[in-house]
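Enquirer: fold the following, please.
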Amino acid sequence: MIRSSYTFTSESVSEGHPDKVCDRISDSILDLFLSRDPVARVACETLATTNRVVLAGEFRCKDEVSDQEIEDVVRSAIRDIGYEQKGFHWENVKITNLLHEQSAEIAQGVDEGTGTYAEEGAGDQGIMFGYAVDETPELMPATIYYSNEILKELARLRKTGEQPDLQPDAKSQVSLQFENGVPVGSNCVVVSTQHSDRVSVGEVRDIVKPVVESILPEGWLPKDEDFYVNPTGRFVIGGPDGDAGLTGRKIIVDTYGGAAPHGGGAFSGKDPTKVDRSAAYACRYLAKNVVAAGLAKRCIIQVSYAIGVAKPLSIYVDTQGTGQVDEAKIESVLHEVMDLSPKGIRTHLKLNQPIFARTAAYGHFGRAAEADGGFSWEKTDLVEILKNHFS
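Expert: Next up, the predicted model:
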């Protein structure tokens, strides 16, 4: 059951955060391979530090992808984020490519008809979660939604040149007050953003404050003493020059801001045979449709898989006391409305496409609009089917 009164907090990080730079590079490389071969296999990890990017992992692709093409994709991703700084510059960064061919032993468990089981199996074992809640029109937790929106607007102002003193690396954190499970106001907001050396902390605050005020609902801006902008002071050195980055270190930022469980598997750099990614997308899709259909105000869905095995080992639904129908009945219906085998998920959600670079920042969920990704797992096209099952 949900407590009647509490404060909950979520954070987000911008596309220029060192870990997000790595996520973007890994997903851009994935898109490169998928553009050549829709069933390419990719697991790409990226390390970034001062003027250095290191790639590691494995791939399989029917068409050749050259080292130069990979390097060009890395530089293009860094340039698009906006890094043209002395310590990390898209044109000057040194790139070490250690990607290699995928293990045949992994492939035999995933390829249809080649492993112990005839069907195409999951790319790994593990548990995955999806979540939806009616706190926002996007059916996302309000805390992570507003945290993401603040950073997206700061990035827009930076990239359009409206605020040229903003730099790519930034973080936000939003604490909301909940009453009877509903957000009613903001207790605290923290924003740290990299900036040029020609502006003061006070000037940065003057840039950030109207952005936060425009994103939060009217009247939700916290008191000045609870509104922190660059609380350590100067923030000129940032990105991989200020702190090393790695792919997959922002899994809570990528999902629900801590408002729901997480199976532990990262998304970026992984092709959709990896259920860490595809099944998490499927769970979000199903949970969102359950809430959108009015079957619950909140919904957590968990699935589990074994490597090389096609069907999920388990499906679990928890509506946190808000369900209008029995959770066990919802579990039984999910098998009917969607094939949750790895191949079934990829087919239903059309995942074998180069669509993943744009997932790498500002969350993988809650972005249904075409301008914000228009991702298939954000559609609510199962609502009528679910309603008919329980009418």
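Enquirer: C-alpha only now, for contacts and for neighbours.
Expert: Noted.
Enquirer: okay, now Gly161: neighbour count?
Expert: When neighbours are defined as other CA atoms under 10 Å, Gly161 has 11 of them.
Enquirer: this one as well, want them side by side:
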Amino acid sequence: MSLYPKNMFFTSESVTEGHPDKFCDLISDTVLDECLRLDPMSRVACETYVTMGLVIVGGEVTTKAIFDVAELVRELGNDVGYISPEYGFDVNTGAIARTIHRQSPDISLGIAKKGGKIGAGDQGLMFGYACNQTKELMPMPIMLAHQLARKLTEVRKTKVLPYLGPDGKTQVTLEYQNGKPVRADYVVIAASHTSAVVTPDGKFTTEEAKHEIIEKVVRPVMGNLMDKQTKITINGTGKFLVSGPQADTGLTGRKIIVDTYGGWSVHGGGAFSGKDPTKVDRSAGYMTRYIAKNIVSAKLADECLVQLGYCIGLVDPVSVMVNSYGTGKISDEALSKLVRKVFPLSPQGIIDHFKLRRPIYRNTAAYGHFGREGFEWEKLDARDELLAQFSKV
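Expert: Here you go, the predicted structure:
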């Protein structure tokens, strides 16, 4: 049994770091990082809103850190490439407003427990997933969509395609046969650009620019997954000249499917960016991925979904669920018991295990929180303990 039919087409999308929503995620996580850098015990729920000529940074922040939020935003915006109205936003001249207040004392009561323990910063349910479709143990469509988005940014910043702007989206449709991805059926690229590659009538991105995007972005990523029947669309409306915050209001936390499994797996609804690790939306979301990935890597299942449920103020999860879709070496109930034995599931346990009070979050904000090297929750260091406990079952 599998999560989906064996023969099907499946689509996932990603966005570049300059997409307005993702730019907001980056700002929120950059603010979080600066708080944690100066005060590791900071409690942060930072939200960002961006529109034409304006960035608003707000939320609940309790910290000893003192820094210039506007300076931080401008530095980030310059790195992303929002340096001209030509790209829909100039971070150096745009207005930046800060509307931040302290965390609710009612929430604080639930987090700070006697004996130094930490209660969950909110109620909620978190899902993590892993499968053996890719070496990263992720669904293949979202991994390819992320790679295309990264490539768009790379060729822009290295001036290989100097007419590209920061804003962009990618989408990949794969065909599955007998449960395995076999070919790319459709690739969609939305690549913002300057007037340098607009046709004389002002209606379209030039065919030359589209060809360059296919050759420099699509083919290097998609490789032999493409065949003669693969369809490619570049800028489906004709052109992408008006872009960035000028064209699309951005908000933190609006790309939760891009951030996780591309729609392949279940999602609990909670966003990640801008939240300190006492918020289990984030920290337990990382733990569920870590659990699922280690189970699949240990070959205890070919496919694994993990759910954790929490109540605000409580230390331990209210529920632990594992679903191996019939691929597990033992029953899902036995796998759930194994998870409780092997993994630290309290908020404090998760924070300590992943060292989450460090300023590591800006690097998570774009191109997915999972399936990437360098993050503690992507390590496979729980396999031996899982197998040791499995041997006792």
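Enquirer: quantify their similarity with the TM-score.
Expert: Scored against TM-score structural alignment, normalised by the length of structure 1, the superposed chains reach a TM-score of 0.94; 379 aligned residues with a CA RMSD of 1.4 Å.
Enquirer: for Ile27 of structure 2, what are its contacts?
Expert: By CA atoms under 8 Å, 6 or more residues apart in numbering, Ile27 of structure 2 lies in contact with 48, 73, 76, 362.
Enquirer: no wait, Gln177 of structure 1
Expert: 5-8, 183-187.
Enquirer: structure 2: which residue goes with that one?
Expert: Taking TM-score structural alignment, Gln177 of structure 1 has Glu175 as its aligned residue in structure 2.
Enquirer: cool, and Thr273 of structure 1?
Expert: Checking with TM-score structural alignment, Thr273 of structure 1 has Thr278 as its match.
Enquirer: and that match, which of the three is it?
Expert: coil (DSSP: H, G, I helix; E, B strand; the rest coil).
Enquirer: could you measure from it over to Lys159 of structure 2?
Expert: Here the criterion is CA to CA, to the nearest Å. By it, Thr278 of structure 2 lies 41 Å from Lys159 of structure 2.
Enquirer: cool, and Gly309 of structure 2?
Expert: Separation of Gly309 of structure 2 from Lys159 of structure 2 (CA to CA): 46 Å.
Enquirer: again with Ile351 of structure 2
Expert: Counting by CA to CA - Ile351 of structure 2 and Lys159 of structure 2 are separated by 40 Å.
Enquirer: what does Leu174 of structure 2 give?
Expert: Using CA to CA, we find Leu174 of structure 2 at a distance of 30 Å from Lys159 of structure 2.
Enquirer: same question for Leu305 of structure 2.
Expert: Counting by CA to CA - Leu305 of structure 2 and Lys159 of structure 2 are separated by 41 Å.
Enquirer: would you map the strands across the stretch 201-350 of structure 1?
Expert: 227-229, 245-246, 298-305, 314-318 (DSSP state E, counting those that start in this stretch).
Enquirer: so which of those strands comes closest to Asp63 of structure 1?
Expert: Closest to Asp63 of structure 1 of the strands of the stretch 201-350 of structure 1, according to CA to CA: strand 245-246, at 27.7 Å.
Enquirer: which part of structure 2 lines up with the closest one?
Expert: Counting by TM-score structural alignment, strand 245-246 of structure 1 corresponds to 250-251 in structure 2.
Enquirer: how much does that stretch stray from structure 1?
Expert: Taking mean CA distance after the TM-score superposition for structure 1, the mean distance separating stretch 250-251 of structure 2 from the aligned residues in structure 1 is 0.5 Å.
Enquirer: if anything else comes up later, I'll come back, but that's it for now.
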